[in-house]
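1. below: sequence and its predicted model.
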Amino acid sequence: MIRFNEAIDQALVESITTYGQAVEQTRKTVLGVLGHDLRTPLSAVTLGVDLLSKSEEPGTRRHRIIAQIATSAKAANLMVSDLLDLARCNLGTGIPVRPESTDLTAVCKAVVDELAVAHPNAQIIFTDEEAVTGQYDPSRMAQVFSNLIGNAVRHGNAHQPIHVTVSGDGSTARFSVLNHGTPIPASALPSLFSPEGRYSKHSGEEQGTSSGLGLGLFIATQIVEGHGGTVAVESTLERGTTFSVSLPVYP
C-alpha cells in the first residue's frame, strides 16, 4: 500500500509538471501570435490616420483628434513590438541583432533630438566626445537609447536636467544616462531587468499611453547582451540614478 501511494504521488507530480510546462509553452506561443496578428490592423489605422491628417487643416479640432489617434496608434505599435521581442526571448530565438558599421554617437543624438521634441519640458543634455563607431545594429541600439533615456524622462525630476553621454576608448563604447528623482530601492535592483519583477509596476508612476508594457529595461538588456555588452545601474538619493551600457568595439 505504501509503494502504491508513492507511485500515485510521483505520477501526480509528473502530471502537474507536464501540465505546467504545456501551459507555459502555450502562453509563450499565444504572446507571439497575438503580437504578430495585431500588426496588421494597427498598420491600417496608422495609414488611415496619415491620409486623414493630410486632408485636414492644421489647428482644427478634427486635426487635433487625428493627431491624438496617431499618438495612440504609435504607442500601441511600440507595445506590440515589445510584445514580439518578449515572445522571441520566451521562445528561445532571442532578439535579432544585425550588426553593420554604425556611429553610435549619431544614433544617440537622433534619439535625444526626437525625445526632446516629444517631451519639450524635459531638459536633456547630450555630451559626446567624438564619433564612436563599430559593428552594431543601428535600429536596435536606437531602441536601447530610446528606452533608457525615455525611462529617465518619465521617472526623473522634471526640474533637473537629464545627462546623456556617449564615449569610447577604441576597445569599449560607453553610454550613460543620469537622472535625479526618487531612487530605485535596493531591494528592487536584482529584479529590475526582469519582465516579471519590474519596479515601475509597483511604483504607480507610469500612467496613460506612455506607460507601455514595462518591458523597456528587459528588452534593452537583451539587445545589449546580443551585442556582447552589459547594462548596469546605480541609484542613490545624492547622486541620482545612472544606467550605464558598455559595448565591445568591433571595427
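-> Looks like it came in fine.
2. contacts, neighbours, all on C-alpha from now
-> OK.
3. for stretch 70-81, which positions count as buried?
-> Buried residues in stretch 70-81, counted by 16 or more other Cα atoms under 10 Å: 70-77, 79-81.
4. take a look at this one as well, against the first:
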Amino acid sequence: MGGSFLEQVTGRAGLLDASPLDLVDPDLGGHTRDHDDGFEALDAALCGIRDTINLGIDALNQAGLGLRKLPEGSLEELLVMPLTGDYRRIRQNAIATGQFRDALGTYADNATVLSIAVEPRWGGLAAASFLLRVNGHALVARGLGMLVAEAAPLFELVADHSERLAIEVEELVMELLERGERVVRKLLSRVAGPAGWAAFAAELAIKGFDAVTDIVDDIERVLWIIDRLLEMKGEVTAWVEEQRQRLTLLLDLVDLVRRDLDGGGGGGSG
C-alpha cells in the first residue's frame, strides 16, 4: 500500500503531506561587542610577570613590608572562565529556543492538517474524540513553542551581561599586565648586578620604603585589580542565580505543557 498516510486517508496525493521537522543543531552564538585583539596572548606573559613580581614581594617582605603574593594559576583559570561564562554558548541556547519554537509550530500545523484531512471521511464519537485529541495536540504544541521561545530574551540578557563582563575583565587584565610589566622593569633595574636580590634587600634596610614607593604603589594597584576581579565573581554568582531562578520558573511551565503533549491530557486509552 503505497503513498503517505494522508494520501491514503484523503485520496489526494501530496496535497496534504506533512511538512518536515527540520530541527538542526543551532549555530554557536557570536560576539556582539568589540574585544581586545591582544588579550589571548596575555596569559603566558602574565604568568611570567607574576613570578617575577612574587620574587620582588619576597624581597620586600623580608624587609618587613608584609605584602600578599600574587596568586598562582593561569589567568584563564583564575579570572576569565569563572567570571564571564561562555556567552557564545549561551547565545546558542537562545538560537535553539527559536528553532524549537519553529519546529513545534510545524508540528502543530501538521496536526491541524491531519484533522482537516480526516474530518470529512470519519464520523461518530470516535472521530470526535480523535479530532479533539489531534487539535488539542496542535494547540498545546504551538503554546509550548511560544512558551519555550520566551526563554530566548533571557538567554540573550545573560549572554550580553556575560560578554560585557568579559570586556571589563579584559580591560582590567590589560591594566594588570601594564602595571605588572612596569613593576618588573623597576625591580630588574634594582637587582641588576652580581648581588641581585640581596643588594635590593640591603638597600631597603638602609634607605627605607621611601626608596621603593613607586614600586609599592604599583604592586598595591595590581593587588586591588585582583581583589576587584575576585569580588566580581561573587557579584556575578548572585546575578546568575537570579536568572537561573527565572529560567526554572519558565521550565516548570514548559514541563507541565509537555506532559499534556506527551499524553498526560485527556482522551483516555483505546
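-> Nice, I can see it. The shown structure was predicted, so the numbers you read here are calculated from the model rather than taken from an experiment.
5. so what number do they get for TM-score?
-> Laid over one another, the chains give 0.34 as their TM-score (TM-score structural alignment, normalised by the length of structure 1), with 110 aligned residues with a Cα RMSD of 4.1 Å.
6. ok so, going back, the buried residues of stretch 70-81 of structure 1 in helices, which ones?
-> Among the buried residues of stretch 70-81 of structure 1, DSSP state H puts 70-77, 79-81 in helices.
7. tell me how many other residues crowd the closest residue to residue 242 of structure 1 other than its chain neighbours.
-> Residue nearest to residue 242 of structure 1 in three dimensions, not counting chain neighbours: residue 178, with 4.4 Å by Cα to Cα, 6 or more residues apart in numbering. Residue 178 of structure 1 has 26 neighbours, counted by other Cα atoms under 10 Å.
8. quick one: secondary structure of residue 178 of structure 1?
-> Under the three-state scheme (DSSP: H, G, I helix; E, B strand; the rest coil), residue 178 of structure 1 adopts strand.
9. list the contacts for the most centrally placed residue in structure 1?
-> When Cα atoms, centre = their mean is applied to structure 1, the residue found nearest the centroid is residue 216 (2.1 Å). Shown in contact with residue 216 of structure 1 (Cα atoms under 8 Å, 6 or more residues apart in numbering): 82, 147-148.
10. buried among the residues you listed? Make that a PyMOL selection.
-> Filtering these down to the buried ones (16+ other Cα under 10 Å) takes a single PyMOL command:
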select buried, resi 82+147+148
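11. a markdown table for the contacts of residue 216 of structure 1, including distance to residue 200 of structure 1?
-> Formatted as a markdown table, the contacts of residue 216 of structure 1 follow (distance: Cα to Cα, whole Å):
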| residue | distance to residue 200 of structure 1 |
| --- | --- |
| 82 | 16 |
| 147 | 14 |
| 148 | 13 |
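12. what about residue 246 of structure 2, distance to residue 158 of structure 2?
-> Relative to residue 158 of structure 2, residue 246 of structure 2 is positioned 11 Å away (Cα to Cα, to the nearest Å).
13. now swap in residue 101 of structure 2 and tell me
-> In terms of Cα to Cα, residue 101 of structure 2 sits 20 Å off from residue 158 of structure 2.
14. after the host helix or strand of residue 58 of structure 2 comes which helix or strand?
-> Residue 58 of structure 2 belongs to helix 42-62 when assigned by DSSP states H and E. Beyond helix 42-62 of structure 2 on the C-terminal side, the first helix or strand identified by DSSP H and E is helix 75.
15. off-centre distance for the helix or strand just after that following helix?
-> Using DSSP H and E, the helix or strand that follows helix 75 of structure 2 in sequence is helix 81-84. Centroid separation for helix 81-84 of structure 2 versus its chain: 9 Å, with Cα atoms, centre = their mean, to the nearest Å.
16. for the next helix or strand after helix 81-84 of structure 2, enumerate the helices and strands it packs against.
-> Per DSSP H and E, the first helix or strand lying C-terminal to helix 81-84 of structure 2 is helix 87-118. The contact analysis (3 or more Cα pairs under 8 Å, 6 or more residues apart in numbering; DSSP states H and E) places helix 87-118 of structure 2 against helix 5-10, helix 124-149, helix 151-191.
17. got the angle for helix 87-118 of structure 2 vs helix 151-191?
-> With axes from the mean of the first three to the mean of the last three Cα atoms, to 10 degrees applied, the angle from helix 87-118 of structure 2 to helix 151-191 works out at 170 degrees.
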